[in-house]
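Visitor: how would this look folded up:
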Amino acid sequence: MGGQTGSGPLRVAVIIGSTRQGRAGEAIAGWFVEHARRRQDIDLDVLDLLDYAFPDRFPDRATPQMRRFSGAVERAEAYVVVTPEYNRSFPASLKQAIDYAYDEWRAKPVGFVSYGSHSLGIHAVEALRCVFTELHTVTVRDGVALDLLDEGGLGTEPQQRAATAMLDELAWWGLALREARARRPYIA
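Guide: All right, here's what the predicted structure looks like:
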C-alpha cells in the first residue's frame, strides 16, 4: 500500500474529473500542467477520465480499465484533482473513478484546481474534501479556484500564485508522507 517510496521528484497525478462534451477541464488542466512542469521537485502524470472506458455499473471484479486507473493512483504519491462544479458538487464521473481505488489513496496529499461560474468550484472542492478524508488522504488547504466567466483567461498572476502556493503545500505534504510511509506502514 502507498506506492513505491524513494527519493527523487514527487510523483503527482493530475486527474481531469469531467468527461462532459465541451468541458473546460482539459484546457484548465493543460494550463495547470504547463505551470507545474516548471518545477524540478515534481514529476507529473495526467489521468484524463476520458481515456478510461469504465463500466456503467460497479462490477463484481475490476475491469482492465479499473485496474489501470487504480494502478496509476497507486504509483502516484500525491494528486491534483481538476474539477468543475455541477449543481454544487463534483461530477459523477469523478466519484466513480475515485471509488475504483481505495487503499491506493491512503496517506497521500490531494490538492484541487476547481472551476465554475460565480462559485469558482468551491462547493465541489468542499464535497471532495469529505470523500478524500474518508479515504485517509490529506487535503491541502490552498487551491486554485477559477471563474469561467472571468474575461482575464487562464494564467493570470493571481492564478499563477495560487497554483504555486498549492503545489508548495502538496510537495511538502507529499515528501513528508513519503518519508512517513517508508518508516512506518500506514495503520488504517
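Visitor: all contacts plus neighbour counts: C-alpha atoms, from now on.
Guide: Fine.
Visitor: wouldn't F112 be in contact with R141 here?
Guide: No: F112 is beyond contact range of R141, at 9.2 Å (criterion: C-alpha atoms under 8 Å).
Visitor: quick one more, to check against the first:
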Amino acid sequence: MATATPTAERLRLAVIVGSTRSGRFAPTVASWFADLAGQRDDLSVDVVDLVETPLPATLPGFDGPSPDDAALFDAITPRLAAADAFVVVTPEYNHSFPGALKNLIDAHYAEWQAKPVGFVAYGGLSGGLRAVEQLRVVFAELHAVTVRDTVSFHGAAGVFDGPVPRDAEGTGAAAKTLLDQVVWWARALRDAKSVRPYGS
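Guide: Just a heads-up that it's a prediction; the model follows:
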C-alpha cells in the first residue's frame, strides 16, 4: 500500500493565472487544473492570480522596486521564489500572451532560474499554442526549463461544462502527463542544485 508523501517533501507548484482581462475565462481553467494538481500527493499547490496580486505598470529598475511599489512585490515575489516549479495558465490574445503575464515575468529573474515551467493554454482555433510558443522563448532567456507537453483547449468556453471540461478523461490524462513531466524536472533540478548551485 502506497504511503502519502510527507508535506515537507512535496514539490511546491505555483499555478500562475496569466489573464487579467474583464470577463476572463482563466479562473475556470486554472481552478480545474489546480484541483487536479492538488489531488497529487507529491505536490503542494499555490495559485498565483495576477488579478489578486497585481504588479505596478512600471517595472522595477536595477535598484529594485520603488518604496511605493515594494508592497506589491512583497505579495508575489516570495511565492515565486519558494516554488520548485510553475504551470502558467494563459489565453492567446492576438497571436501572443497577455501583457500582465509578460510584466510578471520581466519583473523577476532569479525566481525562474533552473526551474521547470509547464503550460495550460486556451484560445480559439489555435488553443493558445501560439502564446505558448512565444512563452517558451521568453522562459529560455530566463534559464527556465519548459516541459514538452501542453494542455490546450480549443474554443475553451465551448468545451467546459461549468467548472470542468466535458472530456474529463482526455483532458485529465493530458494534465497528468504535463504534471508528471513538471515533477520529474522539478526533482531533478532541485537535486542538482542541492549538489551544485546553478551557474557555478
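Visitor: F112 and R141 of structure 1 - which one has more neighbours?
Guide: The residue with more neighbours, out of F112 of structure 1 and R141, is F112; 29 against 12, by other C-alpha atoms under 10 Å.
Visitor: helix/strand/coil for the more buried one?
Guide: strand (DSSP: H, G, I helix; E, B strand; the rest coil).
Visitor: so how many other residues sit close to the residue mapped onto Y198 of structure 2 from structure 1?
Guide: Under the alignment (TM-score structural alignment), Y198 of structure 2 maps onto Y186 of structure 1. Residues near Y186 of structure 1, counting by other C-alpha under 10 Å, number 14.
Visitor: doesn't Y186 of structure 1 fall inside a strand?
Guide: No: assessed with three-state DSSP, Y186 of structure 1 is coil; it does not lie in a strand.
Visitor: using the three-state scheme, assign the nearest residue to it once chain neighbours are set aside.
Guide: With sequence-adjacent residues excluded and distances taken as C-alpha to C-alpha, 6 or more residues apart in numbering, Y186 of structure 1 is closest to A107, at 6.9 Å. With three-state DSSP as the basis, the three-state label of A107 of structure 1 is coil.
Visitor: aligned to A107 of structure 1, what sits in structure 2?
Guide: Per TM-score structural alignment, A107 of structure 1 is aligned with A114.
Visitor: for S89 of structure 1, same thing?
Guide: Match for S89 of structure 1 (TM-score structural alignment): S96.
Visitor: G143 of structure 1 too?
Guide: For G143 of structure 1, the residue aligned by TM-score structural alignment is T150.
Visitor: ok, back up a step: check whether the residue nearest to Y186 of structure 1 really touches H136, as I assumed.
Guide: Yes: here A107 of structure 1 lies in contact with H136, judged by C-alpha under 8 Å, at a distance of 5.9 Å.
Visitor: the two: who's more crowded?
Guide: It is A107, of A107 of structure 1 and H136, that has more neighbours when counted by other C-alpha under 10 Å, with 25 against 18.
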